[in-house]
Every structure is written in C-alpha cells, then in structure tokens.
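Engineer: Quick check, what structure comes out for this input:
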Amino acid sequence: MVCSWTSATNLARIYNLDVPDASVRIQAPWSYQLQINTEQVWDAFFVHGLLLDCSSRNTILILDVSVPQDQRLHFALETRNQHMVGPGQKYWNHACNLCCAERKSPDGTPAALRASVVDGISIGRPCCSVHDCKEALSSQRDRFCYTHADMRDICVIVDCDDHIEPGHQTCSKADHRQLEVVGIIERTAMFQLKKRLERLNVTQPETAIMQDLSSSDDLPNTQEGCEGKSDEGNAKPRARFGRRRTHNEQLCVTSCGIIQGRATFYGSESPNGVRLFLHALFPTAKSVPGVIFHDNNCHVKKLINNLQDSHFDRCALPVDVFHMKSKHKESDEFCGRWCNPAHFPDLMVNDKWRFNSSAAEMTNAWFGGFQAIVQEMRVDRYEFFLDEMIQRRNEIIVADLQHQHAMPYQIPRNELLV
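Structural biologist: Predicted coordinates for the structure are as follows:
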C-alpha cells in the first residue's frame, strides 16, 4: 500500500492468485476457506495497526466482541486518531542535515534552523454539504449530517431557501427545475464519455450531444436568449446535487521529505485555516520551525500581523521558490518584503538554496495516489489509514536518510513542548 498504492481488493486478489491450490493442503474437511476477501484485508490492516500503536504506547487493545466488527473497531480507531492530532506523528520532531542547519543567532551564539513546507492536496471524502461543517455523516450516501438533516428538504440551488417538490431536488421555479433536468442529462454515461473526449482534445465529426449546455463549478447551468445582459443581471444559478467532499488534506513536510503532520480542510484552504493548522501542529514557540514555506504565505503573514499573533515571531514565512517566481507579482510590496526567500540570507549557502522548498509538492505526488482508495471511507477509517501510510513512509524516508549519511535524529520532545 505504501509503495505502490495497492488497494485492499487488489491485495486480496494477488494473494488468491499466488496460492490457488491452498485448499488441497487441508486433508480434513474444514469450515473455513483459505482464500481471502477485501473485508478481511481491511480488518487485518486496522487490527494490526491498532496492535502496533498500543504496543508503542504500552497499552492494551480492548474491543467489544458483542458488536459487529466495523463498530467494534470504531472507538479504538477514534482514540488513535485523536492521538495523532497536532504533534502526534512519531517523526514530528525529526531533524537531519537536509532539513536542519546551523546558524548564528543575533547574539552570536550558534542555533539550529529547521525548515518545513506546508501544502495541500485535493484528496477528499464525503462530508456534510453545509460549508465547513465537520460533523460526521450517519451514512456515506447522506448529503447532510444529523444536525443539518432538515436541509434535505431545501432546494439544491445555491442561496435558494424554498422547499423541494415531491420527486424532485429543486423547488417549483422554472429555471431551477431546468437545472435539475440538465443535471440528469450530464450524469448519464454518454454525456460523461463525450466530455472526456473533449478534455483529450479528440475531434468527433458527428455528435448527438446538446451543444447549448454550459457548466458551473458544481453542476451545469442553462443559458438561453440573445447576447447581452438580461434584466435580472448576468448571475447564473448554481446547484449542488451530489455530495460535498472535504476540500483538501494539508501536509507539513520537512525539507528532507518527512511528514510532520496532516489535517483535513473542509471548506477551503484559507490563510486562517493554515494558521490554525500550524498552531495545532507546533503548539509551543520552541516547537515552531525557523522557516515554514507555503505558496500563500503572503496572505498568512498579513493575517498574522492583523491578529497580532506572536506565536510565529521567530519564524520566517517565505513563499516557496517556485511559486514566488511564477505566481506572485513583483508589484506586491508586502509579499516582496516579507515573503521573498531571497530576503532571508540564512536560506542560502554558496549562492544556492539551503533547503528544498518543493518537498511538500513532491510528497503530494505520492500522497495523491491514495485518492481512489479513501474516497468512500468513513471518517474514522479515513483518518487512521492516511496517518498509518504517513508513518510507514516516514520510516522508509528515515532509512534512506541513514544510507545517505544525512544523520537523521529526533529532537527530545520535552525540549520542544515547553
């Protein structure tokens, strides 16, 4: 799973193909089959992970055998997930020659400079359709959580508060009903295949698809009539017929590739969300790295200044080198003054960048491979699986750093969390 993003279904299939004659090894009749299925792979994965976690904490794994297996693991998974929030990852306090350098403090004494990179990736799971609601769904097929269950009877058109009509997802307004008709068409297999051809720039001489359909960010809108603005303005109604998914997974990665922490962002990748994520991940001033790269640090820095947040007073917040060169305007005086990496001389040595500010994007290339595996998982399993993959990958990275003579080590936690 860690190295090749293999799903539980394919793991079971590989095992069964590898031992097709296993049944002949049993001489006497036995009520159990020697082939395994996807559910057994997942049960083994979660139980094994929980046992390893309990062993590392010198605790005992206790499960209620009177409830079904999926419910039996829920409490244990939730407990482990809570332990991983903030500085819960085993290698949260990692340091090595590639992500930690020696510098001189203002008084001339030697000090350590640690570098981390923050970035998000669009891996999501089903969540409540109310913006930024973090309450878990009762079922993965639900659109709203228990608290917002009454929203199921409201028209799916954004900003419309009217009740739906029986058999429909929209109210009685003609333009809203037309959006529902177009949405049904766009959800057909033929329409989706046609759109896939368009994305691949494949020319098809004869088309049976409607040419007057346009789409918004969520689902298609209808637009009729001549050019120019209508009397009602040019705003188009938008709808969300399907389930909402979490916006992204935010990772904080050392410049050598160790993932220090992860958080789920529900509504957007806002500057305040990044600030709160860093607060939770580095709860004390001493634990905050000396430099944290982020592609939107100029807005994060502005927010920190406006809120007079002193938590990051000893931390440089530059934009990573790639985004600074290609996506930030030279005319932005604030960004150039506070977030230009070249403004910080400690980030360079012999006219070369000391740290790899693209470490998070490189890590996201690996992390994104799990989208197909986790996209329908419940919250407890989703969180546990991703944290487990991160922990396993960190162990592989540390072994690689040892082979590279990068001298990886862990800073004592009691020195950082004071």
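
Engineer: When you work out contacts or count neighbours from here on, use the C-alpha atoms and nothing else.
Structural biologist: Noted.

Engineer: how near is the nearest residue to residue 186 once chain neighbours are set aside to residue 297?
Structural biologist: Closest residue to residue 186 apart from its sequence neighbours, by CA to CA, 6 or more residues apart in numbering: residue 192 at 6.6 Å. Noted for residue 192: a distance of 38 Å to residue 297, by CA to CA, to the nearest Å.

Engineer: what about those two, which has more around it?
Structural biologist: More crowded of residue 192 and residue 297, by other CA atoms under 10 Å: residue 297, with 24 against 13.

Engineer: buried ones in the longest strand seen in the chain?
Structural biologist: Using DSSP state E to define each element, the chain has its longest strand at strand 110-121. Judged by neighbour count using 16 or more other CA atoms under 10 Å, the buried positions of strand 110-121 are 113, 114, 115, 116, 117, 118, 119, 120, 121.

Engineer: Report the two of those separated the most.
Structural biologist: For the buried residues of strand 110-121, the maximum inter-member distance is 26.5 Å, found between 113 and 121 (CA to CA).

Engineer: now for stretch 289-298, what's the gap between its first and last residues?
Structural biologist: For stretch 289-298, the first-to-last residue distance is 18 Å (CA to CA).

Engineer: How about stretch 369-379?
Structural biologist: Terminal-residue distance, stretch 369-379 (CA to CA): 18 Å.

Engineer: packing partners for the host helix or strand of residue 15?
Structural biologist: When elements are assigned from DSSP states H and E, residue 15 belongs to helix 8-18. Under the contact criterion of 3 or more CA pairs under 8 Å, 6 or more residues apart in numbering; DSSP states H and E, helix 8-18 touches helix 38-57.

Engineer: Now show me the structure for the sequence below, then we'll compare the two:
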Amino acid sequence: MLSDLGFNRQQSAHDETQAPNQQHTNYFIAPWFYCVETICAPCGVVIAWTKFAKAESSTNILKFLDSVYPIPDLQPNYVCINKACLLLCTAVQHGVWDWCNPAPLNGSAPNLVIVENDKQGNPHYKQAFNTQACEQLNAWIGGFQSSVNKMNVENFNWTMHSLLFIHTQQIIKKQQKKRNNNPVLRAEESDEDEEIDG
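Structural biologist: Next up is the predicted model:
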C-alpha cells in the first residue's frame, strides 16, 4: 500500500516576505517538498518512505516503487493506492509494472476478492483488501505535523525515520501478541518450526 502523509501545502519561510525583525529560517515545508510517501505492508509495517518534491505524480510514484523494488521478480503482486487509475494509465503508457485486475472473479486473487454471504445467505463478491493500515499510519504520524514542519531537512529525515521505525516496532509487537494469544496460530508456527528443523 502506498500513502502520502500530507506534510505540505504551506508557504515556505524562505519564500515569504520577511518582516524586518523576523528571523530568516529554512523549514521543511513546501515548495521544496510536497509530501511524504510511504509503502506499507497490509499489516501496517512500514517498508519504505521518501519525500516528493512539488507533486505526488504517477511518474514519481512509479520511480519510488522502482527504487524500492528494482528486481521485477521481487515486486509485490498488488499495489493499493488511492491514485490507482492514474497510476495504472501511466504504467501502461510506459510499459512498466504489470498491474492486476483489481476485481478478478475467477478465484485467482483471493486476497483481493472474496465471496461472502449476506444476511439472507445470498453469495456476493466483496473486496477483501483493506487499506486501513495506511489510514491509521497517516492519522498517527499526522499528530507530529506541527513539530516536523518547523525542522530543517536533516532533522526531519531523522525524525521521520525514527517515528516510522517506532510505528513498525509497535505493529510487530501487536502481531506477536495476537499470535501468542491465538492457539491456532501458535500451533501453525510450531508445525513450521518442526518442518524447518526436520
């Protein structure tokens, strides 16, 4: 999943008309950088992040994906993003990143489309992929916006990297706690460990 964290849309102190007694500083705010783009696993673990200058364009997104996944065989099977149609169009035009049908009904993508029964027992197709992980990350990191907007670029990079590391560690702890509290998952892990040892 890709998501942009809107640390943006504020006029730069560098470009403002300075009052005579106002100190001139260079802060991390637009127009130098438009937003922070993240790649998250569906569980919420942050895989990568970068800053986008000026725009969250399809070309910038594809370049970011290529920098994180330079080997086609290691690219994710699916990418979920709110600009998917525009991104798909750009990818097709440039002949890069073969994209899937987001709603295949032939059972080839059970992580995207599932069959669910309504209250009357009638089967219907339902989107299985959930984008809440990115929304939760955006909401959490957005709480730091007023602080990071007043940082220089180096401090911002360090702070953002640290915050995303902390977020990822929290997600991993929650997943481990779920596994520890779920006997079925514990049994499956034990079986996997035995297969590896054996």
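
Engineer: And the TM-score, once the two are fitted together?
Structural biologist: Overlay of the two chains. TM-score (TM-score structural alignment, normalised by the length of structure 2): 0.69; 159 aligned residues with a CA RMSD of 2.9 Å.

Engineer: on that earlier part again, may I see the buried residues of strand 110-121 of structure 1 organised as CSV, with distance to residue 384 of structure 1 added?
Structural biologist: Converted to CSV, those look like this (distance: CA to CA, whole Å):
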residue, distance to residue 384 of structure 1
113, 31
114, 28
115, 26
116, 23
117, 23
118, 21
119, 20
120, 18
121, 18
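
Engineer: Just the buried positions in the longest helix seen in structure 2, please.
Structural biologist: As assigned by DSSP state H, the longest helix anywhere in structure 2 is helix 153-181. Going by neighbour count (16+ other CA under 10 Å), the buried part of helix 153-181 of structure 2 is 153, 156, 157, 159, 160, 164, 167, 168, 171, 179.

Engineer: ranges for the helices of structure 1?
Structural biologist: With DSSP H as the criterion, structure 1 has helices spanning 8-18, 38-57, 69-72, 74-84, 174-186, 189-199, 271-281, 297-307, 321-326, 333-338, 359-367, 371-374, 379-403, 413-416.

Engineer: So which of the ones you listed is nearest residue 100 of structure 1?
Structural biologist: The nearest among those, by CA to CA, is helix 379-403 at 13.0 Å.

Engineer: whereabouts in structure 2 does the closest one align?
Structural biologist: Helix 379-403 of structure 1 corresponds to residues 153-177 of structure 2 when matched by TM-score structural alignment.

Engineer: same deal with stretch 51-65 of structure 1?
Structural biologist: On structure 2, no counterpart of stretch 51-65 of structure 1 exists by TM-score structural alignment.

Engineer: Neighbours of the equivalent of residue 255 of structure 1 over in structure 2, how many?
Structural biologist: Under the alignment (TM-score structural alignment), residue 255 of structure 1 maps onto residue 42 of structure 2. Using other CA under 10 Å, residue 42 of structure 2 has 15 other residues around it.

Engineer: repeat for residue 34 of structure 2
Structural biologist: So residue 34 of structure 2, with other CA under 10 Å, has 22 neighbours.

Engineer: so what's it up against?
Structural biologist: Shown in contact with residue 34 of structure 2 (CA atoms under 8 Å, 6 or more residues apart in numbering): 6, 7, 8, 9, 51, 52, 53, 54, 55, 56.

Engineer: Just send the residues you listed back as a markdown table, with neighbour count and distance to residue 109 of structure 2 too.
Structural biologist: Formatted as a markdown table, the contacts of residue 34 of structure 2 follow (neighbours: other CA atoms under 10 Å; distance: CA to CA, whole Å):
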| residue | neighbour count | distance to residue 109 of structure 2 |
| --- | --- | --- |
| 6 | 14 | 31 |
| 7 | 22 | 34 |
| 8 | 22 | 36 |
| 9 | 13 | 38 |
| 51 | 19 | 32 |
| 52 | 19 | 31 |
| 53 | 16 | 35 |
| 54 | 14 | 35 |
| 55 | 15 | 32 |
| 56 | 17 | 28 |
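
Engineer: can you tell me which two in those are farthest apart?
Structural biologist: 9 and 51 (13.7 Å).

Engineer: Next step: the contacts of residue 34 of structure 2 restricted to strands.
Structural biologist: Filtering the contacts of residue 34 of structure 2 for strands - DSSP E - leaves 51, 52.

Engineer: how far away is residue 65 of structure 2 from residue 100 of structure 2?
Structural biologist: Taking CA to CA, one finds residue 65 of structure 2 at 16 Å from residue 100 of structure 2.
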